[in-house]
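J.: Return atomic coordinates for the entry below.
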Amino acid sequence: MTTPELMDYAEVVDRFDPVLGLEVHVELSTATKMFCGCPTAFGGEPNTQVCPTCLGLPGSLPVVNAVAVESAIRIGLALNCEIAEWCRFARKNYFYPDMPKNFQTSQYDEPIAFNGWLDVTLDDGEVVRVEVERAHMEEDTGKSLHVGGATGRIHGAEHSLLDYNRAGVPLIEIVTKTITGTGARAPEVARAYVSTLRDLLKALDVSDVRMDQGSLRCDANVSLMPSGTTVFGTRTETKNVNSLRSVERAVRYEMTRQAAVLASGGSILQETRHFEEASGTTRGGRRKETSEDYRYFPEPDLVPIAPARDWVEELRGTLPEPPAERRRRVQAEWSLTDLELRDLVNAGALDLVAATVAAGAPPADARSWWVSYLAQQANNRGVELTELPITPTQVARVIALVTDGSLTNKLAREVVDGVLADEGDPDQVVATRGLKVVSDDSALTAAVDEALAAQPDVAVKIRDGKHAAAGAIVGAVMKATNGQADAKRVRQLILDRCGA
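T.: Here you go, the predicted structure:
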């Protein structure tokens, strides 16, 4: 395959105005699927979480998941949408191997939530309002595994396997209105929107929003129109982009590719495209259908949904503090700089630090533990911070033991290691490993005398007023006590013994 020509990005934004449309699919964290009682747990053995309904077998009938409807309404409210007084499902007809029914139960012209907006903040503080066209309910498809090829995609594969465990998992599709006027910042806006939306959904506790596991996927629609014109160009849709960085890269690449095609006199093909993570490029997929191609018609096996207005208002009362407002409050309460707050958010540690502070730890100490030592342990294990087998309450207890002098920072790290190794709570680890700080003066004095005797030249310097030399003796005592001595008390004993 030949490498397509690309236009320099600065020239792209000088000659064209980018037009975006972002479609985000969110898998809900319900216990069961959208229209049946099959479990939704990620990672099950292939085709073990299926039944006649989600496989579309003759005679099976769907039943709407009430929790999914509730989640859809809460998402719509959080996105400042209007909630429909009456809506219904439709059949979206198309053939694809991982669609066992050959149609997807979705919503078409009557979504449950519509006409909303979400403000997103860019890195320099600029706020961009992204208008939301709709948020509608549907079911996920199954998953195809292409075997034998170099890329894991169907091109070049020897054969394909189908896993229908994901078929029927509840989805909310959130579709923006056309996004214009972003110029050179279009890729950044796309990334910031998906990031802000992910934070909001996580705060709502309706999804685990794991992009790496497909719980949140973005389809990025991109087109270009020559500067000074108002007629939209032909769009492409880059499907299932599964990381924030990739969203930005995919939009930027499509802008440079499309600009080169248009500048050479070519035309853009309306199609779906796939983002290649390794190369940062997109590759053509199938011709993009229009809504007429899907032959939508009302789902005859499901009754319409008419959310009562008092129920909608009751759900409005369950919405959490918006993530942006919460970050501003936390930044003020914890006296964080913009950089410190950004590092905390990027590390995925904000909720963990907040819970640790709620358990009694000072904010600075809680933040330090989670974004440094514990983040390092998570990285070593290849897991998210939230997946570490230690709780905020346990971290707060370790901090308390350091604060009251029972542990040194070095010993505290050993205690955390013990908790991570499933040796029990911090106090149990301290007792089992014998890690408590030695603060008994008689034991410390003996260790100090022994260290001074071993280094008489250092003792002379201390007696002559060179107090900085005491550090060598402190180090010797700490080594002799396996790091369990109270360093401050050791230093004072050294000065006392030397008459300094």
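
J.: From now on I want contacts and neighbour counts done on CA atoms only, so please keep to that.
T.: OK.

J.: helix/strand/coil for Ser246?
T.: Taking DSSP: H, G, I helix; E, B strand; the rest coil as the rule, one finds Ser246 in the helix state.

J.: One more, please, to line up against the first structure:
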Amino acid sequence: MVYEVIIGVEVHAQLRTRSKMFCACGTAFGLAANTQTCPVCLGMPGALPVINRTAVEMAVRTGLALNCAIRSHNRFARKNYFYPDLPKGYQISQYEAPICENGWIEIAAGDAKKRIRIRRAHLEEDAGKNIHDTGTNGSRVDFNRAGTPLLEIVSEPDMRSADEVVAYLKALRDILMYLEVCDGNMEEGSFRCEPNLSLRPPGQKALGTKVELKNINSFKFVKDAIDYEIKRQTKILSEGGTVRQETRFWDIERGETAVMRTKEEAHDYRYFPDPDLVPLKIEPEWIEALRKTVPELPAVRMRRFVTEYGLPEYDAGVLTASKALADYFEACVGLYDRPKTVSNWVMGELLRELNNAGADVTASPVGPERLVSLLRLVDDGTISLKVARDIFPELYASGKEPEQIVKEKGLTQVSDEGALLAMIDAILEQHPAQVAQYRSGKEQVLGFFVGQVMKASGGKANPGKVNELLKRKLAG
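T.: The predicted structure follows:
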């Protein structure tokens, strides 16, 4: 039997605050273990938490970007469970009164758009990190991460395939990065996703038994884990078995999911309001002030790039996936009003060098002004398009201006008619058979002659001028 796949996703986005959710400890990644801790985030007796205002603002801005309703009255709760990386024996989170509710985002589902509903987005603190070193008798705990502010974003079970989940996660991650509330780094754990998956027979309204997937740190592994889990559950159900409600992790080496623990229900955590934190009231004026700080989001910007600049949807999608890249593109177009040309260079030469260097466009040594200077050298005939592409890696690596590289390498394009005619005459004399072919109607032979002239000139001949002069000579 072919079963219907039902998937919802929980995302934990680490907020880009300088300090933790309820104390003044820093949130920098990768520092020595247990150097960013204090009595509050270590859960010492008598230590009192204080809400991080910036984290609340980031949560509200995210909720607005996700089309959520913002609760004017919300409060924090204690989620009770025991685990070595949880110093207090409970996690401060939100339960009955989350800060954001009932939102949605749109994703591409094949050739159509699909709306994925957001059930809630709530603030909470992160736990520490258990470290299991091989060859030792025990494990250690690093509490640097304990207390780091998280925004947990919970979708409704609206997705029906691994591809839809990946599209949803990419769209959500792009929004968070546009808002500059999360850096989206999956490897460092600042953007963590936990798909919840169940299967049911077609036509059945009741949901099947849900399995949660953890330990997934890339979009590729998200797809792989979901596809594997669909096959696993399908096999169990087809053989008359019962799927158990549990949490499973993705084993990268084996390429399969494995049992991590039985899945807890909300009542297992014994939520109750945190007595150390008073209810949080968010005034409507504060919400409206934050609404004005929400930037143009990726989907809107993509549509504008198509309509305003006449770009293909593919180009617009690539350029707007990153706010910094979209800003770079628009800065170039502001200096050089040929959007498609700029798009080709940004998506081609620039992204190739950035990918090779493992760098973001914000670290590009070729700013908009230098890229535009190179394009203008092509427009005014100083260099050919081929030469411009050939010298781009040096432009990226050296920090030199385009004009300086062209001058040092003697790459100035030959446009002098007399010099070009001398080369053309010699080439036509060397290839009488091809001349006869062209004059008999095989005009495609022109490309052969252009190639010969470019070769003779060391790539410096002006291709437009060469074409013009060749046609004149061959017509005679």
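
J.: What does the superposition give as a TM-score?
T.: TM-score for the superposed pair, counting by TM-score structural alignment, normalised by the length of structure 2: 0.84. Supporting figures: 468 aligned residues with a CA RMSD of 3.6 Å.

J.: ok, the aligned residue in structure 1 for Leu179 of structure 2 - how many residues close by?
T.: In structure 1, the residue paired with Leu179 of structure 2 according to TM-score structural alignment is Leu204. As a burial measure, the neighbour count of Leu204 of structure 1 was computed by other CA atoms under 10 Å and equals 19.

J.: so Leu204 of structure 1 touches Pro322, yeah?
T.: No: with contacts defined as CA atoms under 8 Å, Leu204 of structure 1 does not count as touching Pro322, sitting 9.1 Å away.

J.: which residues touch the equivalent of Ala90 of structure 1 over in structure 2?
T.: The criterion is TM-score structural alignment: under it, Ala90 of structure 1 has Ala77 as its aligned partner in structure 2. When contacts are counted by CA atoms under 8 Å, 6 or more residues apart in numbering, Ala77 of structure 2 is found next to 92-95, 271-274.

J.: Helix, strand, or coil at Asp199 of structure 1?
T.: The local conformation at Asp199 of structure 1, judged by three-state DSSP, is helix.

J.: Make sure it is actually in contact with Pro322.
T.: No: between Asp199 of structure 1 and Pro322 there is no contact under CA under 8 Å: 9.0 Å.

J.: Looking at the two, which has the bigger crowd around it?
T.: Higher neighbour count among Asp199 of structure 1 and Pro322: Asp199, with 18 against 13, using other CA under 10 Å.

J.: Quick check: closest non-adjacent residue to that one.
T.: Once flanking residues are discounted, Asp199 of structure 1 sits nearest to Pro323: 6.6 Å by CA to CA, 6 or more residues apart in numbering.

J.: ok, now Thr242 of structure 2?
T.: On the basis of CA to CA, 6+ apart, the spatially nearest residue to Thr242 of structure 2 that is not a chain neighbour turns out to be Ile236, at 6.5 Å.

J.: Matching the one you found against structure 1, which residue comes up?
T.: Using TM-score structural alignment as the criterion, the counterpart of Ile236 of structure 2 in structure 1 is Val261.

J.: Likewise for Gly399 of structure 2?
T.: Under the alignment (TM-score structural alignment), Gly399 of structure 2 pairs with Glu423 of structure 1.

J.: in the stretch 201-350 of structure 2, which spans are helices?
T.: Ranges of helices within the stretch 201-350 of structure 2 are 219-238, 284-291, 298-309, 313-320, 323-335, 339-345, based on DSSP state H, counting those that start in this stretch.

J.: Any figure for the gap between Ala97 of structure 2 and Ile7 of structure 2?
T.: With distances taken as CA to CA, to the nearest Å, Ala97 of structure 2 is found 24 Å from Ile7 of structure 2.

J.: Compare the two and say which one has the larger neighbour count.
T.: When neighbours are counted by other CA under 10 Å, Ala97 of structure 2 and Ile7 differ, and Ile7 comes out ahead with 24 against 19.

J.: Which of the three states applies to the more buried one?
T.: Per three-state DSSP, the local secondary structure of Ile7 of structure 2 is strand.

J.: Thr53 of structure 1 now?
T.: Reducing the assignment at Thr53 of structure 1 to three states with three-state DSSP gives coil.

J.: Need the counterpart of Glu314 of structure 1 in structure 2.
T.: Under the alignment defined by TM-score structural alignment, Glu314 of structure 1 corresponds to Ala289 in structure 2.

J.: Kindly report the same for Cys81 of structure 1.
T.: With TM-score structural alignment defining the correspondence, Cys81 of structure 1 maps onto Cys68 in structure 2.

J.: Grab the nearest non-local neighbour of that match.
T.: Sequence neighbours aside, Gly103 is the residue nearest to Cys68 of structure 2 in space, at 3.8 Å (criterion: CA to CA, 6+ apart).

J.: same question, Ile174 of structure 1
T.: With sequence-adjacent residues excluded and distances taken as CA to CA, 6+ apart, Ile174 of structure 1 is closest to Ala135, at 4.3 Å.

J.: Neighbours of the one you found, how many?
T.: Taking other CA under 10 Å as the neighbour definition, Ala135 of structure 1 ends up with a count of 28.

J.: Can you verify it is assigned to a helix?
T.: No: with three-state DSSP as the criterion, Ala135 of structure 1 is strand rather than part of a helix.

J.: That one contacts Asp109, doesn't it?
T.: No: if you go by CA under 8 Å, Ala135 of structure 1 and Asp109 don't touch, sitting 11.4 Å apart.
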